[in-house]
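Q: Quick check, what structure comes out for this input:
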Amino acid sequence: METSNQVIDLLVVGGGTAGIVGAKTASRLGARVVLVERARTGGDCLWTGCVPSKTLLSAATGSGGGTGPIAAGGVGSEAGFSGVRARIASAIATIEPDDSPASLEAAGVTVRHGVARFTGPGRAEIDGQQIRFHHALVATGSDPAVPPIPGLDRAPVVTSETVWDLTELPQHLVVIGGGPIACELGQAFARLGASVVMLVRSRILPKEDADAADIVRSSLIRDGVQIVEGATVEEVTTPDGAREAVSRVRVGDGRTFPADTILVAAGRKPRTDGLGLDSVGVDLDEKGYVRVDHAMRTSNPMVWAAGDVTPNPDFTHLAGVYASTAASNAVLGVRRSVSTVIPRVTYTSPEVAAVGITSAQGASQRVSTIEHAHTDRAITEDQIDGFTRLVLDKRGRILGGTIVGPRAGETLGELTLAVHQKLTTRDVAGVTHPYPTYNDGLWNAAIADARTALENRGVRTAMSVLVRLTRWRATRSSLRRG
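A: Purely as a prediction, here's the structure:
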């Protein structure tokens, strides 16, 4: 298709998860779609995010589900760090065809390699070549943010994007940050044999239930991670002329920590520079993210956005779902709203999975918690450090919750559905669940809450009446038979 002479239905800028899903959705609906990617399709998730990080975590436990650390050169380590890197490369190579230009072309999407820039209403250019469009989807993603710490620019720094370029296991790894990426990578490298220090501005996993963060903290410490919370990194010093430089990272209380590698995991920033969004009237927020409404439409009704370039949470699953909504809204002329029920998982050991409201907010809400010390599957596997917690309204409707334990993310699907469908604990308790599973925690938390309804005086009175009535009928029937 000669894109310079034809007005296309949807121009997609960015070939990560949001761009790929949005482009394929629009094409399947019959739209003429061009996707522009400046580097390689697949985005952060495939190359530097979900796929390599979860493979690293799996390798660090020895077999993709174990719980103990391994040494980088130990028996179960797949021939050391080089083996781990080979395993990561293999996982990427296996998944990459699904995100490739060939896969997009097979779905009817025209793929262009280059840099796109908007030049005016309904117009853009790709490396100088003009293209016209009816609608556009901005899906350019985000980059790791590197804070302006004195001396950091001279130190051996990696981010979640460049850590995969390491050819040797760090001996002294300092992690700046305490969110999911920092916790996941910090634990993985510690299990592989690195000495790891985490410098955290507040506390680890600040957006999660405090009890969940406590369990993860204890697990990290058991794996050898030194966690310094409430720490402000003041300066990084690196000796001049050293063949193998070891930097010193100084925090506010004067302590310093050695680092041959510094992993910065302190947030992200949107990729909007050079897109020419001002030429098409697309507004950005104070942090540079593309503002969108509930339908993923920007301030320009012909331009849509999805994924990490928007202020929404940086989750791959969210990018795909929201991009699909944006693309269908654009090419069909409808205004479907995206769901605000957003599940999230931190893939530490144990995992932390959460959705919706995770703590009671006021007297009208309550919680039902099952400690995994009372969950049979957890007992049989000696993995009792965890819990399932539901947040409920006064009618027993499930508003959200947190699950901590092995494969917690697998149970989160049912909890997310319950929140989305506004189910009650009675709904969940009334469904037969397989036994024994970690999912028993969710079921038992629902059962425990449903049972509290029986403690209501009015309900107990009604039940007592029913029991007496049933007893009377049974006695009467027995006398008749006699």
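Q: Please make it C-alpha for all contacts and neighbour counts, starting now.
A: OK.
Q: any idea which helix or strand comes after the helix or strand containing V321?
A: According to DSSP states H and E, V321 maps onto helix 316-332. With elements assigned by DSSP H and E, the helix or strand that comes after helix 316-332 is strand 344-346.
Q: Can you give the contact residues for that following strand?
A: For strand 344-346, the external contacting residues (C-alpha atoms under 8 Å, 6 or more residues apart in numbering) are P180, E184, F315, E351, V352, A353, A354, V355, A408, G409.
Q: for the third one, what are its contacts?
A: The one in question is F315. F315 neighbours (C-alpha under 8 Å, 6+ apart): G307, D308, R344.
Q: most surrounded residue in these?
A: G307 (31 neighbours; other C-alpha atoms under 10 Å).
Q: Would you mind measuring from that one to D9?
A: Distance of G307 to D9, given as C-alpha to C-alpha, to the nearest Å: 20 Å.
Q: Could you count how many residues lie near R471?
A: Under the neighbour criterion other C-alpha under 10 Å, R471 is assigned a count of 12.
Q: quick one more, to check against the first:
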Amino acid sequence: METFDIIIIGTGGGTKIARPAADLGCKVALIEKEDMGGTCLNRGCIPSKMLIHPADQIHHIRHAGQINIDADPHPRMQFKSLIERVTETVGDISDGLAPPYEEHPNIELIRGTAAFSGDHSVTVNGRELSADRIFIAVGTRPHIPDIPGLEGTPFMTSREALRNTDLPKRMIVLGAGYIGCELGHVYSSAGTDVHFIVRSELIRREDREIKDEFHRVFSQNNTLHEGFTAENVEYDGAIFKVMIRDKSGAEKILEAEALLVATGIVPNTDFLGLENTGIQTDDAGFIAVDGQLQTRVPGVYAMGDCNGNYFFRHTVNWEGEFLMRVLFEQPSDETIDYGAVPHAVFTYPQVAGVGKTEDELIAGQTEYVRGFCRYENTAMGMARQAGHGFVKLLIGKSDRKILGAHIIGDEASNMLHMVIALMYKNGTLDDLLNMIYIHPALPEAVRDAARDARDQLKNS
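A: Predicted structure coming up:
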């Protein structure tokens, strides 16, 4: 049995603990079974956004005529070279992560698959390691639905779609969440005829008005088969045939050269040997944690996607900083406070949100007003000839607190940050009103939504 102060399983969010703890003198075992950097760097946020940015540019070129620019209406993405560039860039970054850990005197980087042999011991590569503190940061992987005929076919998940160099003529996307909409946007912009199988709604967890606007714009550029589920998959060596059925029993067959499965995620906890420990999971396999992210085994913590709290890189970064503070730097019994967790969907149109949706406020019987401003009603929106997009603010009636903000349109993820900052400071509607906004800039839509909320409060 080899003894360490800390064992960390996973080099995505787990790196928020490894070097800071090692710098404090802890002896750390850092275990990774795949590429350094985890899902975000290798199979998620970074490569997808490197593909989405060119896709956005192509979209703007195709619609340049609305701002009186004569542009080629059929710009072509250099798909193969783009994928190769992104893959090479991500690979170089991942490869560059290892040396600082390998050279650190208090860190041993171990390549292999870890499994628990006891509450505080793991095996990896035939070695048995133990530590008083163990951090599980193993992330998630794509969920593969149980559809007859799917297994054994060369379907893609997000992992393969991000590195595929062959642009298909047609593609079927099974799923209508963030991942499917983002990658579908990339392939559609590159020239693929993309068909979405939408069982319920596009980006269904968003605010209702956001979903309606997104559906209106997204459906103009993509073919949606709404209310359908995939019942069977066939592949003849070149073409996928997917039989879909709606609630009434109506059936149709979709054909395409490529099939992207984007039906959610599952935690990478099934290989961890958790049955050898007192660690508990829910029915979906996500690890149960308390307010300090500690599992049912004292001294063992789960962070990031695998604990099921949130599924963003920015939240696991927050968790890592929290754990470093309360366990090592300023030990305390403080519990984690995520505050208002923001998110964004980087497709077209872009979506960003923070705080409560209107449906949630109604369900909670919270008294509020809705401040609203469309992009086209601002100077910069007019300059861009914005045919879609708006800012929606949800303000508490009694205390004027900002309860939620939802934006759809160009630069939504950037625009949202001014509201995020105020929400973390318990800001109010008055904080949004009592500041000078650059004219003309898109954030004037936030100001005008705030003014709309102010006027409603006056009249309520």
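Q: just to revisit the earlier point, give the other helices and strands that the helix holding V321 of the first structure contacts.
A: strand 7-13, helix 17-28, strand 129-138, strand 303-305 (3 or more C-alpha pairs under 8 Å, 6 or more residues apart in numbering; DSSP states H and E).
Q: Kindly reformat those as a markdown table containing distance to R268 of the first structure and mean neighbour count.
A: Listed next are those as a markdown table, based on distance: least, C-alpha to C-alpha, whole Å; neighbours: other C-alpha atoms under 10 Å:
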| stretch | distance to R268 of the first structure | mean neighbour count |
| --- | --- | --- |
| strand 7-13 | 19 | 25 |
| helix 17-28 | 17 | 27 |
| strand 129-138 | 17 | 21 |
| strand 303-305 | 17 | 29 |
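Q: mind giving me JSON lines with these and columns for distance to A59 of the first structure?
A: Output for those, formatted as JSON lines (distance: least, C-alpha to C-alpha, whole Å):
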{"stretch": "strand 7-13", "distance to A59 of the first structure": "34"}
{"stretch": "helix 17-28", "distance to A59 of the first structure": "24"}
{"stretch": "strand 129-138", "distance to A59 of the first structure": "35"}
{"stretch": "strand 303-305", "distance to A59 of the first structure": "35"}
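Q: Any idea which of the ones you listed gets closest to I403 of the first structure?
A: Smallest distance to I403 of the first structure across those (C-alpha to C-alpha): 26.4 Å, for helix 17-28.
Q: Whatever helix or strand comes next after the closest one corresponds to what range in the second structure?
A: Downstream of helix 17-28 of the first structure, the first helix or strand assigned by DSSP H and E is strand 33-37. Aligned using TM-score structural alignment, strand 33-37 of the first structure spans residues 28-32 in the second structure.
Q: That stretch against the first structure, how far on average?
A: Average distance, stretch 28-32 of the second structure versus aligned residues of the first structure after superposition (mean C-alpha distance after the TM-score superposition for the first structure): 1.1 Å.
Q: if we can go back for a sec, the helices and strands packed on helix 316-332 of the first structure: which one's closest to V84 of the first structure?
A: helix 17-28 (24.9 Å).
Q: Need the residues that contact that closest one.
A: In contact with helix 17-28 of the first structure (C-alpha under 8 Å, 6+ apart) are residues 10, 12-13, 32-35, 41-43, 45, 99, 104, 107-109, 137-140, 306-307, 316, 319-328, 331.
Q: residue contacts, G320 of the second structure?
A: Contacts of G320 of the second structure (C-alpha under 8 Å, 6+ apart): G13, G14, K16, I17, M303.
Q: Show me what it aligns to in the first structure.
A: Looks like G320 of the second structure aligns to A323 there (TM-score structural alignment).
Q: Nearest to L263 of the first structure among the helices and strands packed on helix 316-332 of the first structure would be which one?
A: Across these, L263 of the first structure has its closest neighbour in helix 17-28 (24.6 Å, C-alpha to C-alpha).
Q: which residue ends up closest to the midpoint of the first structure in space?
A: F315 (4.3 Å; C-alpha atoms, centre = their mean).
Q: A405 of the second structure matches what in the first structure?
A: By TM-score structural alignment, A405 of the second structure lines up with G401.
Q: same deal with T357 of the second structure?
A: So T357 of the second structure corresponds to T358, using TM-score structural alignment.
Q: which residues does the spatially closest residue to its match that is not a sequence neighbour contact?
A: Nearest non-adjacent residue to T358 of the first structure, counting by C-alpha to C-alpha, 6 or more residues apart in numbering: G401, 4.6 Å away. For G401 of the first structure, the contacting residues are A354, V355, G356, I357, T358, S359, T388, R389, L390, V391, L415, by C-alpha under 8 Å, 6+ apart.
Q: Mind picking the two most distant members of those?
A: Maximum pairwise distance in these, criterion C-alpha to C-alpha, is 14.9 Å, between S359 and L415.
Q: So between those two, which is more surrounded?
A: Between S359 of the first structure and L415, counted using other C-alpha under 10 Å, the more crowded position is L415 (28 against 20).
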